[in-house]
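Peer 1: how would this look folded up:
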Amino acid sequence: MTDENYETPIRAAVIAPGRIYGPGTSLLMFNREAVARRGAFMYPVEWELGTGDLFADDVDDMITERVTAAVRAVASAGASETVIIAKSLGTRAAPVAAEYNLPAIWFTPFLASAPVAEKTIEALRRSTAPFLLVGGTADEFWDGDLARSLTPHVLEIENADHSMFVPGPLRDSAAVLGEVATAVERFLDDVVWPGSR
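Peer 2: The predicted model follows:
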């Protein structure tokens, strides 16, 4: 392929995983596919964390530093329409989205029962770009009422835990995965990249 035929995608997604929920696991995998189908390239961020304090300031600093580096990398590559997609621990990158005015999709963010909840909430309140919040009522870190006060874009799954699993047969949890994927596709098509499909 010659340089004249190469086009840098203007759309990009920075994917920030959870502690043990990497960028290739089911929830993020489906959403990586959603952005790929809309002509975006993906910049997955990875980290390995031990068994120390996951809510320590140095963990916040590491997440912010790596996601910021990813945002800058996609911008320098020519992407002008970037979205951050993050799960759990990765949602502590909310200050990056606020700073760079980027839309975001936050899966199971820390909105309650965690020392970092206040930092996450404060960053979400500062955000001027739209964001989608996804969580379940059986997740101790989720607060549905608060989520709905922060954004009109909320998907709350009844009885879903922090992994977005629900009680009963696994097909029920698989159905949740489909429901989440549909919410993400609608958010991308209607809010982040209108007319992309």
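
Peer 1: contacts, neighbours, all on C-alpha from now
Peer 2: OK.

Peer 1: Please, where are all the helices along the protein?
Peer 2: 26-36, 57-76, 94-100, 117-126, 144-150, 170-187 (DSSP state H).

Peer 1: Burial check on Leu146, number of neighbours?
Peer 2: 12 (other Cα atoms under 10 Å).

Peer 1: do Thr64 as well
Peer 2: With other Cα under 10 Å as criterion, Thr64 counts 20.

Peer 1: Hmm, Val96 and it touching each other?
Peer 2: Yes - the criterion here is Cα atoms under 8 Å, and Thr64 meets it with Val96 at 6.5 Å.

Peer 1: what's the overlap in contacts for the two?
Peer 2: Shared contacts of Thr64 and Val96, defined by Cα atoms under 8 Å, 6 or more residues apart in numbering, are absent.

Peer 1: Adding distance to Ile157, write the helices of the chain out as CSV.
Peer 2: Shown next, in CSV, are these (distance: least, Cα to Cα, whole Å):
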stretch, distance to Ile157
helix 26-36, 14
helix 57-76, 27
helix 94-100, 22
helix 117-126, 20
helix 144-150, 10
helix 170-187, 8
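
Peer 1: quick one: which of the ones you listed is nearest Thr137?
Peer 2: Among these, helix 144-150 comes nearest to Thr137, with 7.3 Å by Cα to Cα.

Peer 1: Could you also give me the structure for this second sequence? I'd like to compare it with the first:
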Amino acid sequence: IDGWVESVRGNQSGEYSNDNVGRDAADSSDSTNQSGPRLLLIGKSLTTMTYPHVAAHYGLPFVLLTPVLHHADFDPSARVIPVPAVGDDIVAESEAPSVAEARAIIRAELAGQSHAASSRYAGPAPLICAGTADPFYDRARANALTPHVHEYPDANHSIEVPGHWRRSLDYLKEVTASVAQYAATL
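Peer 2: As a prediction, the model looks like this:
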């Protein structure tokens, strides 16, 4: 990740190799942009585990699709995305906030008292999209991490509802719209 971010930020010409991400038409038309290309990272499942590193080192916006917020039975390390808490650095999974505590964190952030200032996570709060039937999803941890949580009832780790292709397709449309809306606010 470090090499990729540095290579994208270091290349101001708008031309990128296959190892990098190109800019869209709106970005590339602004050749006077001195801050370099705008970056938005999108991770799915295990790649969402990189969020703490990306946030702490780069403060980049991140979309977490089906993030690992509850440990997988097959993973003996029981690793999950650490969740910052108000006034704490990082809480362990066993110390995850309750839904009421998560709502208090969100209220504080909306009131301008961002928990990011007292944690190691910098930059904009991530967008989370996950199904409620995903065994790796944890609503309380998601709400403690960000106010930008989009849940899909009965959807699994693929944000699909088995046996319901129309509903699954509607969810895919909603995820795509949510990512586009999140990106537009950056």
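
Peer 1: related to what we said a few turns ago, hey, which of the helices of structure 1 is tucked in deepest?
Peer 2: Neighbour counts (mean count of other Cα atoms under 10 Å) averaged over each of the helices of structure 1 peak at helix 94-100, with a mean of 21.

Peer 1: residue ranges for the strands of structure 2, please.
Peer 2: Under the criterion DSSP state E, structure 2 contains strands at 41-44, 62-65, 127-131, 148-152.

Peer 1: Please render those strands as JSON lines that adds distance to Ala116 of structure 2 and mean neighbour count to the earlier fields.
Peer 2: Formatted as JSON lines, those follow (distance: least, Cα to Cα, whole Å; neighbours: other Cα atoms under 10 Å):
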{"stretch": "strand 41-44", "distance to Ala116 of structure 2": "18", "mean neighbour count": "16"}
{"stretch": "strand 62-65", "distance to Ala116 of structure 2": "14", "mean neighbour count": "25"}
{"stretch": "strand 127-131", "distance to Ala116 of structure 2": "15", "mean neighbour count": "26"}
{"stretch": "strand 148-152", "distance to Ala116 of structure 2": "14", "mean neighbour count": "19"}
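
Peer 1: Distance to Ala26 of structure 2 added to the ones you listed, as JSON lines?
Peer 2: Formatted as JSON lines, these follow (distance: least, Cα to Cα, whole Å):
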{"stretch": "strand 41-44", "distance to Ala26 of structure 2": "18"}
{"stretch": "strand 62-65", "distance to Ala26 of structure 2": "20"}
{"stretch": "strand 127-131", "distance to Ala26 of structure 2": "22"}
{"stretch": "strand 148-152", "distance to Ala26 of structure 2": "25"}
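
Peer 1: so which of those comes closest to Trp4 of structure 2?
Peer 2: strand 41-44 (11.2 Å).

Peer 1: Relative to structure 1, which residues correspond to that closest one?
Peer 2: Counting by TM-score structural alignment, strand 41-44 of structure 2 falls onto residues 84-87 of structure 1.

Peer 1: quick one: contacts of the matching stretch?
Peer 2: Residues from elsewhere that reach stretch 84-87 of structure 1 (Cα under 8 Å, 6+ apart): 13-18, 21, 28, 93, 97, 102-109.

Peer 1: closest to Pro44 of structure 1 out of the helices of structure 1?
Peer 2: helix 57-76 (8.1 Å).

Peer 1: gap between that closest one and the chain center?
Peer 2: Averaging C-alpha positions (Cα atoms, centre = their mean, to the nearest Å) puts helix 57-76 of structure 1 14 Å from its chain's average.

Peer 1: what's the neighbour count on whatever residue of structure 2 lines up with Thr137 of structure 1?
Peer 2: Mapped onto structure 2 by TM-score structural alignment, Thr137 of structure 1 lines up with Thr132. Applying other Cα under 10 Å, we find 20 residues neighbouring Thr132 of structure 2.

Peer 1: just the one 3 residues further on next, same as before
Peer 2: The local packing count at Pro135 of structure 2 equals 16, with neighbours defined by other Cα under 10 Å.

Peer 1: pretty sure it contacts Pro67?
Peer 2: No - Pro135 of structure 2 lies out of contact with Pro67 (Cα under 8 Å); the separation is 10.4 Å.
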